[in-house]
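Asks: Below is the sequence, then the predicted model.
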Amino acid sequence: MQAGKRNLITDVEGLVVGNASDATIKTGVTVLTSNMAFTAGLQVMGGAPGTRESDLLAPDKTVQQVDALVLSGGSAFGLDAPSGVADAMRLQGRGFPVGDQIVPIVPGAILFDLLNGGDKSWSENPYKQLGAEALADASDLFDLGTVGAGTGATLASLKGGLGSASVVLPSGHTVGALVAVNALGDATVDDSHFWAAPFETDNEFGGLGVAQSYPRGLPRTKMASHAANTTIAIVATDAALDQSQCTRLATAAHDGMARALVPSHTPMDGDLIYGVSTGAKPLDNPALDTLWLGHAAATCLARAIARGVFHATPADKDTVPSYAYR
């Protein structure tokens, strides 16, 4: 399996990503959207999630498609970011029609980045504006690392960041991942070698290969600030999947999170993944195709997590070093 031409989630044709950051606060927002509504599911595996509109993503609910997905810093304050996106989309006439009204469907998830050295003394919640700015920035090309929802992200020993990766399957379907990495644990075995190294493509996060030895005891965690966690992600494909299949795609992708972050899915992480389908390409063999789509989603997400950490950059008042400047 080969990476797509951009090695970004936007290799899934029609999807675009926008980012907005505030360097003073050390936080930001990332938006995934498209010109057309798309099908989405959700799987939560962490013990401390924070979400908006998550219930409607269950396969038995009436609304089966969404207009955008939002990943945000700010903990509970960041749940305002989808409101900024929804307001802007409504002005554009995009959303679910209800009589003569338009209601944009914009689920969102948040991570905790309130203890990262940034100035959090705002007088007005900044996340609604950051959400609108991220939507306006949407493009098929975007930066990785210390940007968007990854701006203020941290791990146990290094900075986290925004990561993305893609793969094209032999069936012709494309799978991509987008993630804001902010875990209780670590993405590296020894500050150099990534846990995700076995899945690396074309030296995309340094090409160091696997570590020579792996720890036998308890892994490193940032327990001193045990509430300051959560890795939130989106996996997407152009394969035609319904909402239950999107949920299964997200479920399989959690394996990639566990391969790239140790420990993961802890009681103090709100780890969650959205599964997305644009529906552009039918499945030739549904049973076999969905198996390989799930495997690709897990592999892509593991790579995207490592790329987010690899591309992080230092900033004033950081509480931990970035990978490239450790």
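Replies: Nice, I can see it.

Asks: Going by C-alpha atoms from here, please, whenever you check contacts or count neighbours.
Replies: Fine.

Asks: Off-centre distance for the top strand by length along the chain?
Replies: Ranked by residue count and defined by DSSP state E, the top strand of the chain is strand 27-44. Distance of strand 27-44 from its chain centroid, counting by CA atoms, centre = their mean, to the nearest Å, is 9 Å.

Asks: and what of stretch 39-53?
Replies: 11 Å.

Asks: and the next helix or strand after the longest strand of the chain, what other elements does it pack with?
Replies: Counting by DSSP states H and E, the next helix or strand C-terminal to strand 27-44 is strand 51-52. Contacts defined by 3 or more CA pairs under 8 Å, 6 or more residues apart in numbering; DSSP states H and E place strand 51-52 against strand 108-110.

Asks: Report the inter-axis angle for the helix or strand just after the strand it packs on versus strand 27-44.
Replies: Using DSSP H and E, the helix or strand that follows strand 108-110 towards the C-terminus is helix 127-136. Helix 127-136 runs at 80 degrees relative to strand 27-44, counting by axes from the mean of the first three to the mean of the last three CA atoms, to 10 degrees.

Asks: quick one: contacts of helix 127-136?
Replies: Under the contact criterion CA atoms under 8 Å, 6 or more residues apart in numbering, helix 127-136 has outside partners 17-21, 28-31, 33, 70, 74, 77-85, 87-88, 148.

Asks: hmm, back to that, for the longest strand of the chain, packing partners?
Replies: strand 15-22, strand 65-72, helix 127-136, helix 243-260, strand 272-281.

Asks: Ala187 is nearest to which of these?
Replies: When the helices and strands packed on strand 27-44 are compared by CA to CA, helix 243-260 sits nearest Ala187, at 5.7 Å.

Asks: returning to that earlier point: buried ones in the longest strand of the chain?
Replies: 27-34, 37-44 (16 or more other CA atoms under 10 Å).

Asks: Out of the helices and strands packed on strand 27-44, flag the one nearest Ala315.
Replies: That would be strand 15-22 among the helices and strands packed on strand 27-44, by CA to CA, at 11.7 Å.

Asks: what's next to that closest one, contact-wise?
Replies: 9-10, 27-35, 130-131, 133-142, 147-149, 151.

Asks: now swap in stretch 208-222 and tell me
Replies: 155-157, 184-186, 189-190, 192-195, 197-198, 262-263.

Asks: What's the end-to-end length of that stretch?
Replies: One end of stretch 208-222 sits 25 Å from the other (CA to CA, to the nearest Å).

Asks: quick revisit: got the helices and strands packed on strand 27-44 as CSV, with mean neighbour count and distance to Arg94 columns?
Replies: Shown next, in CSV, are those (neighbours: other CA atoms under 10 Å; distance: least, CA to CA, whole Å):
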stretch, mean neighbour count, distance to Arg94
strand 15-22, 24, 15
strand 65-72, 27, 7
helix 127-136, 24, 12
helix 243-260, 25, 21
strand 272-281, 24, 16
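
Asks: then this one, side by side with the first:
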Amino acid sequence: MRNLITDVPGVLVGNAQDMRAATGATVAIFEQGAIASLSTLGGAPGDRMATSLEPEMVGQAIDAVVLSGGSVYGLDAAGGASAVLCQRGQGRTFGGLAIPVAVQAILFDLINGGEKDWMREPVKHKPPYWDLGRDAALVAAHEFALGTAGAGVGATTAGLKGGLGSTSAKTSQGFTVGALVAVNAVGAATIGSGPHFWAGAYEQGDEFGGLGWPAKLPDDALKLRFKGQPLPVTATTIALVATDATLTKAECKRLAIMANDGLSKSLRPVHAPNDGDTVFAAATGKAGRGGDPPILTELGTVAADCLARAVARGVYEATALPFPGAVPDWKTKFGGGRR
């Protein structure tokens, strides 16, 4: 086990980034496709082909999930990823052509200090996201970087650098579950002004510092902290959970709903009016049936725990952007690991 979503058989992940623009994209590829759905609880989502994942829609299998920075510009990333998949012959066949399905969610990182010169007049450069999606798909593998990588490059949280996180776990029935998240939260992943993560109770080993929870919550633990105070700015945490269980589309919908609670376990506040918080859930079907209510209940619970851990890990592994006024990273601010 790598403690990555790629522990789920049939899942590969690639990152690509533009450090000058302080943005990037992450592509999760399902080698033989996957059944998928999603749960969107943020008030201002941005996505591509998300409606097709609702259980009543005709489409079933997807080939990739794309997480990207760039807000509306970032939606180009799925096009680049789709081009790679098409060249490989992956997707549904229509009229002799392979048509891949790459769904996508975006986060807002347009004002993080990077050079977004495609937004200035006259427009001399195209947004980089089609290329980033292509490049991320080309390097998709079992191993990939966390923290300030891929879609996590431009991500921030309230007071700390955000980033790309991933974890995995096994259920009691032997199914593998994994989570992948780009943490660009409007709220905070840590408790009050201290180093402890809200997700500390779910940590495995010392994957995000080994601090656990504080013996006593600090006085400022419940003080509301969010980006852009006194008024919150646009922010989004976007994620994918995956399992090797065999699930229907409706069962994936339930898995996504349950997994979305992982954001509530790890961030405060979450699902705000200006958030686009979205969680995809995918089943590769490499293992047995997982739709029986007790089994699906455990899958959803483990997925939520994995997602909570992945959020903390994404913040823990991040490094600050090299721009004036950039928010600090966790390791620099709090000095590393177990105390």
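Replies: Right, received. Where do you want to start? Quantities reported herein were computed from a predicted structural model and do not represent experimental measurements.

Asks: Mind checking which of the contacts of stretch 208-222 of the first structure are buried?
Replies: Buried residues within the contacts of stretch 208-222 of the first structure, counting neighbours by 16+ other CA under 10 Å: 155-157, 184-186, 189-190, 192-195, 197, 262-263.

Asks: Quickly check these for the two that are furthest apart.
Replies: Applying CA to CA across those, the maximum distance is between Leu184 and Ala197, 19.6 Å.

Asks: how close does Asn260 of the second structure sit to Ala304 of the second structure?
Replies: 6 Å.

Asks: meant to ask about Ala245 of the second structure, not that
Replies: Taken as CA to CA, the span from Ala245 of the second structure to Ala304 of the second structure is 16 Å.

Asks: Show me which of the two is the more surrounded one.
Replies: Ala304 (29 against 26; other CA atoms under 10 Å).

Asks: Map the more buried one onto the first structure.
Replies: Taking TM-score structural alignment, Ala304 of the second structure has Ala298 as its aligned residue in the first structure.

Asks: For the stretch 101-250 of the first structure, just list every one of the strands.
Replies: 101-103, 108-110, 161-168, 174-181, 232-239 (DSSP state E, counting those that start in this stretch).

Asks: which residues in the second structure does the third one match up with?
Replies: The reference is to strand 161-168 of the first structure. Using TM-score structural alignment, strand 161-168 of the first structure pairs with 163-170 in the second structure.

Asks: what's next to the matching stretch, contact-wise?
Replies: Residues contacting stretch 163-170 of the second structure (CA under 8 Å, 6+ apart): 1-5, 7-8, 146-156, 176-184, 302, 306-307, 309-315, 317-318.

Asks: Not counting its neighbours along the chain, what's nearest the alignment partner in the second structure of Thr151 of the first structure?
Replies: Matched by TM-score structural alignment, Thr151 of the first structure corresponds to Val153 in the second structure. Distances taken as CA to CA, 6 or more residues apart in numbering put Thr23 closest to Val153 of the second structure, at 5.2 Å, once the chain neighbours are dropped.

Asks: Neighbours of the alignment partner in the second structure of Ala228 of the first structure, how many?
Replies: Using TM-score structural alignment, the equivalent of Ala228 of the first structure in the second structure is Thr234. By other CA under 10 Å, 21 other residues sit near Thr234 of the second structure.

Asks: residue contacts, the residue nearest to Thr234 of the second structure when sequence neighbours are not counted?
Replies: With sequence-adjacent residues excluded and distances taken as CA to CA, 6+ apart, Thr234 of the second structure is closest to Asn274, at 5.1 Å. Taking CA under 8 Å, 6+ apart, we find Asn274 of the second structure in contact with Gly42, Gly43, Ala44, Pro232, Val233, Thr234, Ala235.

Asks: Among those, which one sits closest to Gly205 of the second structure?
Replies: Distance ranking of the contacts of Asn274 of the second structure against Gly205 of the second structure, using CA to CA, places Ala235 first at 29.7 Å.

Asks: wouldn't Gly95 of the first structure be in contact with Val103 here?
Replies: Yes: taking contacts as CA atoms under 8 Å, Gly95 of the first structure lies within contact range of Val103: 4.9 Å.

Asks: These two: which is more packed in?
Replies: Between Gly95 of the first structure and Val103, Gly95 has the larger neighbour count (other CA under 10 Å), namely 22 against 16.

Asks: Quick one: map the more buried one onto the second structure.
Replies: In the second structure, Gly95 of the first structure lands on Gly91 (TM-score structural alignment).

Asks: Can you give me the distance of the closest residue to that match other than its chain neighbours to Asn15 of the second structure?
Replies: Nearest in space to Gly91 of the second structure, with sequence neighbours left out and distances taken as CA to CA, 6+ apart, is Pro100 at 3.8 Å. Per CA to CA, Pro100 of the second structure is found 19 Å from Asn15 of the second structure.

Asks: swap in Gly228 of the second structure?
Replies: 28 Å.

Asks: And Ala78 of the second structure, by the same measure?
Replies: Relative to Asn15 of the second structure, and taking CA to CA, Ala78 of the second structure is found at 13 Å.

Asks: Show me what the residue nearest to Val153 of the second structure lines up with in the first structure.
Replies: Match for Thr23 of the second structure (TM-score structural alignment): Thr27.

Asks: Pretty sure its match sits against Gly74.
Replies: Yes: between Thr27 of the first structure and Gly74 there is a contact at 6.8 Å, judged by CA under 8 Å.

Asks: between those two, what contacts are shared?
Replies: Common contacts of Thr27 of the first structure and Gly74, defined by CA under 8 Å, 6+ apart, comprise Asp113.

Asks: What lines up with Ala48 of the first structure in the second structure?
Replies: Per TM-score structural alignment, Ala48 of the first structure is aligned with Ala44.

Asks: now Ser192 of the first structure
Replies: For Ser192 of the first structure, the residue aligned by TM-score structural alignment is Pro195.

Asks: burial of the residue nearest to that match when sequence neighbours are not counted, as a residue count?
Replies: Once flanking residues are discounted, Pro195 of the second structure sits nearest to Phe334: 6.1 Å by CA to CA, 6+ apart. If you count neighbours by other CA under 10 Å, Phe334 of the second structure ends up with 12.

Asks: Just list the residues touching the aligned residue in the second structure for His265 of the first structure, thanks.
Replies: For His265 of the first structure, the aligned residue in the second structure is His271 (criterion: TM-score structural alignment). Residues in contact with His271 of the second structure (CA under 8 Å, 6+ apart) are Leu41, Gly42, Gly43, Asp277.
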